[in-house]
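Undergrad: Generate coordinates for the sequence data below:
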Amino acid sequence: MRQVPITRQGFESLKKELHQLRKVERPGNIRAIEEARAHGDLSENAEFSAAKERQSFLDARINELEYKLANAEVIDPDTLPKDKAVFGCTVVLENIDTGDEVSYQLVGPEESNIKEGRISVESPLGKAIIGRKLGDELVIDAPGGRRNYELVDIV
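TA: Here you go, the predicted structure:
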């Protein structure tokens, strides 16, 4: 089994989702199946079909979360060196051409969310950043074209 790096926050978020699915969503779905079954002929019962489909989705997601939690390697970013970009740290990049700054936290694939400024260490951008030191220049081929950045801060 391959260990998947994750922050404590990401681990707790997955646990919370799993708890919600097991204790709220799945029991509610079971009740929906029972109610739909009570309506009679299952061959033409759209409610029953939808509830069974939802049950399959919930079971698959529960299994996926259980696997991810079992294989998670929780890493505390505070224990890692700050002299280079490593998992869990937040980096500030300055666009060399425009002077604009962006910051990203380097996280595992399970907790990446670009809108929240968290990128996976396995993404092309994450791979370009990981291991870099202050002052290093990065050339990143983005969908909008090539961009040149300088790593100006590691938090």
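
Undergrad: hey, let's count contacts and neighbours off CA atoms from now on
TA: OK.

Undergrad: Which other helices and strands does the lengthiest helix in the chain contact?
TA: Looking across the chain with DSSP state H, the single longest helix is helix 46-70. On a contact count with 3 or more CA pairs under 8 Å, 6 or more residues apart in numbering; DSSP states H and E, helix 46-70 meets helix 8-20, helix 26-37.

Undergrad: Taking helix 8-20 as reference, get the angle to it.
TA: Helix 46-70 runs at 150 degrees relative to helix 8-20, counting by axes from the mean of the first three to the mean of the last three CA atoms, to 10 degrees.

Undergrad: quick one more, to check against the first:
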Amino acid sequence: MAKVSYYTEEGLNRLKAELNEMKTKGRTHIAHQIAEARDKGDLSENAEYDAAKDAQGLHEMKIAKLEEILSTARILDESSIDTSMVAVLSTVKIKNMKNGAEMSYTLVSEEEADLKTGKISVGSPIGKGLLGKRIGEVAEIKIPAGTVEFEVIDISRG
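TA: Now for the predicted structure:
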């Protein structure tokens, strides 16, 4: 059985819009490329035609993956989030125990993760390490650079 993923309403709508774009404009664009390449003559030695057909296959694979993601996607009711511990869609303020630096992240699904906006995946090493922690607890998180300790300072919703 497929794993259920939880999204914000905004994140789920963005995925639906991306799928719609791929099914309409994306497919039309690739069909146009294939038609152009076909018009250039012998298909057995036409590299442009082969490349366009490969692009079509990759595009359809991406559509299938997105449809699979959407089939198991659920909107998480943000009002039901327990702020006594870190969970999906929690915004958590943490302090690096080694250098004292404080950071704030919102834990989201893998597809919604965007470090620039402070959204990290619950599947990332830091996301996994913070899940279930309460204010005042220290999470020892193994990252590629070694082990880091973060103290949970605050937990809030979105």
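
Undergrad: if we can go back for a sec, with structure 2 superposed, average distance for the longest helix of structure 1?
TA: Once fitted to structure 2, helix 46-70 of structure 1 is off its aligned match by 0.8 Å on average (mean CA distance after the TM-score superposition for structure 1).

Undergrad: Contacts for that helix, please.
TA: 4, 11, 14-15, 18, 21-22, 25-26, 29-30, 32-33, 36-37, 42 (CA atoms under 8 Å, 6 or more residues apart in numbering).

Undergrad: And for the residue nearest to residue 157 of structure 2 when sequence neighbours are not counted, the neighbour number?
TA: When the adjacent residues along the chain are set aside, residue 157 of structure 2 lies closest to residue 90, with 5.0 Å between them (CA to CA, 6 or more residues apart in numbering). Neighbourhood size, residue 90 of structure 2 [other CA atoms under 10 Å]: 23.

Undergrad: Just give me the residue right at the centre of structure 1.
TA: Closest to where the C-alpha atoms of structure 1 average out (CA atoms, centre = their mean) is residue 111, at 2.3 Å.

Undergrad: residues contacting residue 117 of structure 1?
TA: By CA under 8 Å, 6+ apart, the neighbours of residue 117 of structure 1 are 103, 104, 105.

Undergrad: For residue 50 of structure 1, see how far away it is.
TA: Noted for residue 117 of structure 1: a distance of 36 Å to residue 50 of structure 1, by CA to CA, to the nearest Å.

Undergrad: Please apply the same query to residue 123 of structure 1.
TA: 35 Å.

Undergrad: Over to residue 13 of structure 1?
TA: With CA to CA as the criterion, residue 13 of structure 1 and residue 50 of structure 1 are 27 Å apart.

Undergrad: For the strand ranked longest in structure 2, what is the distance to the chain centroid?
TA: The strand that spans the most residues within structure 2, counting by DSSP state E, is strand 146-157. On the basis of CA atoms, centre = their mean, to the nearest Å, strand 146-157 of structure 2 sits 21 Å off its chain's mean C-alpha point.

Undergrad: do the same with stretch 4-12 of structure 1
TA: For stretch 4-12 of structure 1 - counting by CA atoms, centre = their mean - the centre lies 9 Å from the chain centre.

Undergrad: Same check on stretch 108-115 of structure 2?
TA: 4 Å.

Undergrad: same deal with stretch 13-30 of structure 2?
TA: Distance of stretch 13-30 of structure 2 from the chain centroid (CA atoms, centre = their mean) equals 17 Å.

Undergrad: Check stretch 63-81 of structure 1 too.
TA: The answer for stretch 63-81 of structure 1 is 11 Å, by CA atoms, centre = their mean.

Undergrad: in that stretch, what counts as buried?
TA: 65, 68, 69, 72, 73, 74, 75, 77 (16 or more other CA atoms under 10 Å).
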